[in-house]
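[1] A structural model of the following input is requested.
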Amino acid sequence: MTPSASLVGCLRSHGDRVALHTETTQLTYRDLAGAVTATGPSLGSGRRLILLETRNDTETLTRYLAALAAGHVVIPVPAERDHHAIIDTYDPDTVIDASGIHHRHRRAVHRLHDDLALLMSTSGSTGSPKLVRLSRINLISNAAAISEYLDIRETDRAATTLPLSYCYGLSVVHSHLLRGAGLILTGHSVVDDRFWELFRRHRGTSLAGVPHTFDLLDRIGFDAMELPHLRYLTQAGGRMPPEQVSRWAAHARERGRKFFVMYGATEATARMAYLPPEAALSHPGCIGRPIPGGALSIDSSDDWPDGTGELVYTGPNVMMGYAQQPADLALGATVDELRTGDIARRGPDGLYEIVGRSSRFVKLYGLRIDLQRLEAALRSHDTAALCAEHDGRIVVAATTRRSAHELRQLTAAAAGVPATAVRAVVVPELPRLASGKPDYPAVRRLAAMPDPDAATDAVDLRRLFADVLHLDPTTIDTRASFVDLGGNSLTYVAMSVRLEQAIGHLPARWHLMPLDRLQPTTAPRRRWGSTVETSVALRAAAIVLIVGSHADLFKLWGGAHVLLGVAGYNFGRFCLTPVPRRQRVLHLRNTIAWIAVPSIVWVAIALAVTDDYHISNLLLANKFLGPPDSMTAGRLWFVEVLVWILVALTVVVWLPRADRWERRRPFGFAAALLVVGLALRYDLPGFDLGREAWFTVLAFWFFAAGWAAAKASTLWQRTIVTAVVAMGLHGYFGNPDREMLVLAGFVLLIWLPALRCPAAVAGVCGLLAEASLYIYLTHYQVYPLAGDHPLIGVVLSLATGVVLTRLVTAVRGRVAGRSAGLSVRELAPRAELAESKGGMIAP
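    Below is the predicted model:
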């Protein structure tokens, strides 16, 4: 039977079961088999060597399967990386990238062994042309073994949390397709709300991750998520500390799930051993037992105690051998066992435990990094270096004219890891033994020396965070994030602008990242090199439009309605975090207080010195209690509407059934409320709350539209929200210009998450956005002071709000300073609220 008939037949045998779930479509096994068959001819004639840039999407997976089905040999590589070393070494016949299929040779030019199916790199992103040769038997046997011990069922659906260029990611694909299970194809990170919306919608049953993945899950509050269909989690890609294994195993058992710790290598196709879930609590430091069909043994030597030695694996999934040049592709199997380079022992219960390493490879962030290759990469940059591993970091000692900071950045880029994973030391001479061989123990000892470069980076960020958050910099733990340190809505905007200026870029979800991972960029700064979040820019622009229109500098109405949409957008992003229902309600309570308290205080002051307000304004209830005087009722309508919307939504979130629905269908829940709000936008019979009170209900749909925009994760969802906003705005104000202005704001919010602009513009946007609540509250009393000079009145209003914001922030800082000696753990109760405060729901 030909490979094509075998693979396509296997796919087709699963019939109309859904094979692939994406954000926009579903594909049955029958459809997938047809797509694979149809794609085959486009890959070229003959048996070709194909380099495939991988993405977690249907097109990549179809092309990959089509190449295997046609008997081609595939080299999967990560997208948007430099692959010149592999291309120059192996001269592939065909290259497939984002722009399409490119045939470099009309005819296949390589001699390829009949069994060869796949070539995979083991050296991360260091560009090593040394590849692992894998056969069809390797792929099938390992997929069968994995599916057996994980008990993968036809009803299972696994999310692609890992890249398809990584053997772990491919093993998830192979094992599930073999059993007729489903794949949830997504390139979103687990910290992205869109990932979880997709996972819940398609009832995901399993998650696979490297240790860093589980760190991210910890950070986003995974243990409080409602994932009713999740059956098990798997971890591989590096050693997870035993205490973490115990914690995750206990978490899984409490929720009726299973947690598998797995051990493997690309040279074994993927897996060699697994730790049964029931053993994870009692033996969290072990790698477990061999996979079905495989065997482990210990090769002892005089250098290790009895029963301890190098771990050796045998099984049908052991690679054919390595390839370092095109001629190697014609070779058959050159190895029959895999010497792992790990030092291990076997316990009396049959479980194996790793106790050390003997190889020159390290595994960080899911990458197996060849330190020898890394040294060669540094030499190509005129840097003589020795690299070792110590305590989960790469230690590099080098003789170079570069600074330690530059050496660390260069090494991190070559290894494909964050700079925080590298300890760099510039030395006058490389440490060597008397024999002249490298002295790697001496390199590791350098890791114990003070690291002035890392200290400088950390101290700078500590001072920056301390300045904005009013903390003592010496008490800031660089493993803490903005949220952990108590960041709130008053500091989120200022922190985002200053951080972008400090490190040269603003990472996605930076507020959840530890300080020691917020690294400066090495790219040169450009005039238009600053980034400002669209929601921040819209807040700044809207408050200028509001003040300018009220002061008669111009007449551009609609800014307050844009602000209402931004408030809903940030409510969706920050107030509905995956935490227990009680904490959600607590978040909302505090969010309401951050808006209502300063508003009430200012109204009280204004009532004492002016006739601008009524006692009902003090209760933020003028829309309900009157009087309906246009000036009194209109001046604070935005704050009143926003506060009462949040009060109503707090009641909704408090309801267990509503809370569960929102967690399972976040976009659907927001869209349903948008439909309700849009229905109320029109005159409905039987509803007579009074004109002013009804205005509050009518305005809700703007907030709901922003909320739905925040939860829209697919093209069709964003398109629907845009269309609904456009429909709802038609005729709403009776002023086409006003309607177009508001629509433009929503379109930017829905489709453009961030804007590039000069640093000065970003700074002004941040300043005005941060002060927008106080500008809004005070400008009615300020701009009249300028008399017939509206421009002066607008500038004076903006400046007053900015100054008042700074004064209030300083007072809060002084109060917070009394707690500056608190540890991060002691700050946790405040930190758990920061996600909602950081959302900047206030105008």
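
[2] from here on, contacts and neighbour counts on C-alpha atoms
    OK.

[3] Hmm, residue 378 is touching residue 384, no?
    Yes. Judged on Cα atoms under 8 Å, residue 378 makes contact with residue 384 at a distance of 6.7 Å.

[4] neighbour count winner among the two?
    Each of residue 378 and residue 384 has its neighbours counted (other Cα atoms under 10 Å); residue 378 has more, 20 against 17.

[5] The stretch 51-200 of the chain: strands as residue ranges?
    Along the stretch 51-200 of the chain, the segments classed as strands by DSSP state E, counting those that start in this stretch run 73-78, 94-97, 100-103, 116-121, 131-135, 157-159, 182-184.

[6] and this one, so I can compare the two:
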Amino acid sequence: MPFARELAAHGDRVALVTPEGELSYRDLAERVAATAERLGPVRRLVLLAGANRTDALVTHLAALSAGHPVLLVPGDSESTIRSLTKAYAPDVVARPDADGTWNLDERHPGSVHTLHPDLALLLSTSGSTGSPKLVRLSHENLQANAESIAAYLDLADTDRAATTLPPHYCYGLSVIHSHLVRGAGLILTERSVSEAAFWEEFRAARGTSLAGVPYTFDLLDRVGFERMDLPHLRRVTQAGGRLAPERVARYAESGRRSGWELFVMYGQTEATARMAYLPPRLAAERPEAVGVPIPGGSFRLRPVDGHGPDVGELVYSGPNVMLGYADGPADLALGRTVTELHTGDLARLASDGLYEITGRRSRFAKILGLRIDPQRVESLLEERGVTAYCAGDGEALAVAALGSAGEQTRIRRLVAQECGLPSRAVRVRALDRLPRLATGKPDYEAVRRLTRPVEEAAAPGSGEDLRRLYAEILDRTDVTEDSSFAGLGGDSLCYVEMSLRLEEALGHLPTDWHTRTIRELRTTRVPAATSWRTRRTLETGIALRAVGIVLIVGSHVQIFDIKGFAHILLCVAGYNFARFQLTDAGRRERVRHLWRSIARIAVPSMVWITGAVVLTDFYDPANALLLNSLLDQGNDRFDWAYWFVEALVHFLVFLAVLMAVPLLDRLERRYAFGVPLALTAIGLVGRYDLLGLASPRPQLTPTVVFWLFTLGWAAARASAVRQRALLTAVLVLTVPGLFHDQPLRTALVIVGLALLIWVPALPSLGPLSALAGVLASSSLYIYLTHYQVYPYLQEDFPRTALFASLLVGIGYAAVVTRVTRTVRWL
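    This next block holds a predicted model:
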């Protein structure tokens, strides 16, 4: 392997930039030579746990330089390592120990295998599945493909590429090999492009090359890549699946403005890595094409029945075509068994000499006697604005689509009509995130699994039992093992009931249960024999809502005078906003979810208050429209009765508008704690009324109390002690003075919010948790209705007034819940 043997020829040029420092080619060559000597002169099969770390790369290069075939596997998949070790009995296993120390486990002094002289590398085409079917690649394959890629990318020894992809994936490995061929540098990192630290490393190392699969570009969109200052970036490469033509054109144009080139590439593991590339100058005008063959390669189109004369299966020839497949150790002795690669892709040659992929021959499915092309279905949905993965599954077409459950019927109808299938033969599952393999490619097996109907029995605490619970409370029909409360659109209005019911079913509930899948929750179930010993707890937010609504109503009835909880509940609302609204879903789904939540608060509130406006003389129409604070209808006590609901709706509407802006959405995902902290700082302008916007009742004005909502948001995102300490300091410094001459109210707000920041859950008892759950889940409706209940009982029967107010609110909550399960858009 010339490029592995001739590392020292590049002298003192920087080969690797790592978190520990830089390594020259001369030093890298010495480390490679030492490891090669350790491996010995007798050829042995080396199973290497791939990782973008120096030890792994040194071992890889040492084996190649000394002629030892490498079985390269994903280092983060213990099951794959175990499976392939069992299947192929490697002579050496190179991987880190439990403490991270790199280890060469020499299992045989020689080799138990017969290894063909040309065999250099074994790679899987199926990701982290542990499948024993491997691609056999030769020394010539690796050297030729690396040189070809370096040629059409015009790599120079001044280039530096970041390892954004895993080395066990042929695309990621080709980045490494092609740069080593030219004596260029590698920025060796295991960070994701979604991390700020990655970009700090990339800039500091003067990175020139960036490689990505389609999912990488999703992450780049989220972090605002197109607006980044990357002065040394020369090229961005894309492969690993089809990138939508409009995105190709957009990135090509962005590169033209910023001074870098976009290379769209096409390849397969069976061709070592690359077979075609689209010249950057054509990316903007021909984004749908895969381009021209790489240097040294060629294509031909093999006729396929059922297609016109201009479309055929794409067949590739070149020095990078694999030796063949291996299904077991005996196949390691084989030489070349294939001379050209039948890609399985359908393509056409356009008049301008560029090849275009039109479909996937091997993905055709026969459903109810009809021949269906899943890739064509994906393209059809993409034209309708739906991103989806499709796969045949027996007598049904499985479709996993980005979107909400409410869109499933529309997608099913659209696919059925276009394909000529009955609706029953199309299974659709709407997801917040499409399933991908570790390489970023679509996981079609997961698509089939996620769309299959559930058939297992419903034992208590089983997956089916939990799915029924989720379906009942969230009124969803698409609940699966991989669903989570947040992913299904759950919010604070149904969170309390769900958490209490789940704790009953499971015996114990982790604090992050709302983001865990049903499959994960099922594994946390406490056995019945030990569940009685499990201490019951109550989330602090639920406890504050339950206690708060009782104290709010009781203070209005004048049974006691303990004020301040409405302001605490604003902070709790911000806390829940962060947990249930700002999920990992895409921006559009996030915003849709947020508007639905706004409707679930605003509509029942406006309906009730409208009745109060019509039937009493205490309220103005502005109250019914939740606009009293903006229209300034007066300063009577009842004019401001619903200030809390107004403030909450105004805040959510304002944030829904902000989150709809792509840049702000990306900023929030990147700076989860920093964004609410910055908004809190902005909110303090209103807190101290520096712009003169406060009403005669300043502590009830939305602009004055907005900072409490964002403080709760920040509390939900605080993951470190220093972050919680900072929020506590803000709390202690800013609450005093909000309530003039009311030290008890001030102290109560500080203590309540400090609990929310520092104490996630409080000790509880089963009956107490059940009572708190009913009060907390009905707290908004109790607040809405109590103004029309207690005045008629307050003077003669104050305690009855309190209990009646609570019961009417609980009743209204039950009515609203029933109605919202009927009216789907709520």
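
[7] returning to what we had before: with respect to burial, which of the strands of the stretch 51-200 of structure 1 scores highest?
    strand 157-159 (a mean of 28; mean count of other Cα atoms under 10 Å).

[8] what's the mean deviation for it versus structure 2?
    Here the mean offset of strand 157-159 of structure 1 against structure 2 after fitting is 7.1 Å, by mean Cα distance after the TM-score superposition for structure 1.

[9] what's the offset of that strand from the middle of its chain?
    Mean-position distance between strand 157-159 of structure 1 and its chain equals 18 Å (Cα atoms, centre = their mean, to the nearest Å).

[10] Please spell out which residues along whatever helix or strand residue 493 of structure 2 lives in are buried.
    Using DSSP states H and E, residue 493 of structure 2 falls within helix 492-506. By neighbour count with 16 or more other Cα atoms under 10 Å, helix 492-506 of structure 2 contains the buried residues 492-503, 505-506.

[11] want to throw those residues into TSV with distance to residue 13 of structure 2?
    TSV is the format used below for the buried residues of helix 492-506 of structure 2 (distance: Cα to Cα, whole Å):
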residue	distance to residue 13 of structure 2
492	57
493	61
494	61
495	58
496	61
497	63
498	60
499	59
500	62
501	63
502	59
503	60
505	62
506	59
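
[12] quick revisit: what's the helix holding residue 493 of structure 2 packed up against?
    helix 463-474, helix 565-580, helix 766-777 (3 or more Cα pairs under 8 Å, 6 or more residues apart in numbering; DSSP states H and E).

[13] So which elements touch the first one?
    When you say that, I think you mean helix 463-474 of structure 2. helix 492-506, helix 518-522.

[14] Name the residues of it that come out as buried.
    Buried residues in helix 463-474 of structure 2, counted by 16+ other Cα under 10 Å: 463-471, 473-474.

[15] Would you mind giving the secondary structure of residue 755 of structure 1?
    Under DSSP: H, G, I helix; E, B strand; the rest coil, the three-state class of residue 755 of structure 1 is strand.

[16] Translate it into the numbering of structure 2.
    Matched to structure 2 by TM-score structural alignment, residue 755 of structure 1 sits unpaired.

[17] so residue 755 of structure 1 makes contact with residue 533?
    Yes. Counting by Cα under 8 Å, residue 755 of structure 1 touches residue 533, with 6.2 Å between them.

[18] For the helix or strand that contains residue 37 of structure 2, buried residues please.
    With elements taken from DSSP H and E, the one containing residue 37 of structure 2 is helix 25-39. Within helix 25-39 of structure 2, the residues scored as buried using 16+ other Cα under 10 Å are 25-29, 31-33, 35-36, 39.

[19] Same question for stretch 644-663 of structure 1.
    Result for stretch 644-663 of structure 1 [16+ other Cα under 10 Å]: buried residues 644-646, 650, 653-654, 659, 662-663.

[20] what does it contact?
    225-226, 578, 581-582, 584-585, 588-589, 592, 668-670, 700 (Cα atoms under 8 Å, 6 or more residues apart in numbering).

[21] buried subset of those residues?
    The neighbour-count criterion (16+ other Cα under 10 Å) marks 225-226, 578, 581, 584-585, 588-589, 592, 668-670, 700 among the contacts of stretch 644-663 of structure 1 as buried.

[22] export those residues to JSON lines and tack on secondary structure and distance to residue 425 of structure 1?
    Output for those, formatted as JSON lines (DSSP: H, G, I helix; E, B strand; the rest coil; distance: Cα to Cα, whole Å):
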{"residue": "225", "secondary structure": "coil", "distance to residue 425 of structure 1": "43"}
{"residue": "226", "secondary structure": "coil", "distance to residue 425 of structure 1": "46"}
{"residue": "578", "secondary structure": "coil", "distance to residue 425 of structure 1": "42"}
{"residue": "581", "secondary structure": "helix", "distance to residue 425 of structure 1": "49"}
{"residue": "584", "secondary structure": "helix", "distance to residue 425 of structure 1": "46"}
{"residue": "585", "secondary structure": "helix", "distance to residue 425 of structure 1": "50"}
{"residue": "588", "secondary structure": "helix", "distance to residue 425 of structure 1": "48"}
{"residue": "589", "secondary structure": "helix", "distance to residue 425 of structure 1": "50"}
{"residue": "592", "secondary structure": "helix", "distance to residue 425 of structure 1": "51"}
{"residue": "668", "secondary structure": "helix", "distance to residue 425 of structure 1": "53"}
{"residue": "669", "secondary structure": "helix", "distance to residue 425 of structure 1": "54"}
{"residue": "670", "secondary structure": "helix", "distance to residue 425 of structure 1": "53"}
{"residue": "700", "secondary structure": "helix", "distance to residue 425 of structure 1": "58"}
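
[23] Brilliant, that's me finished.
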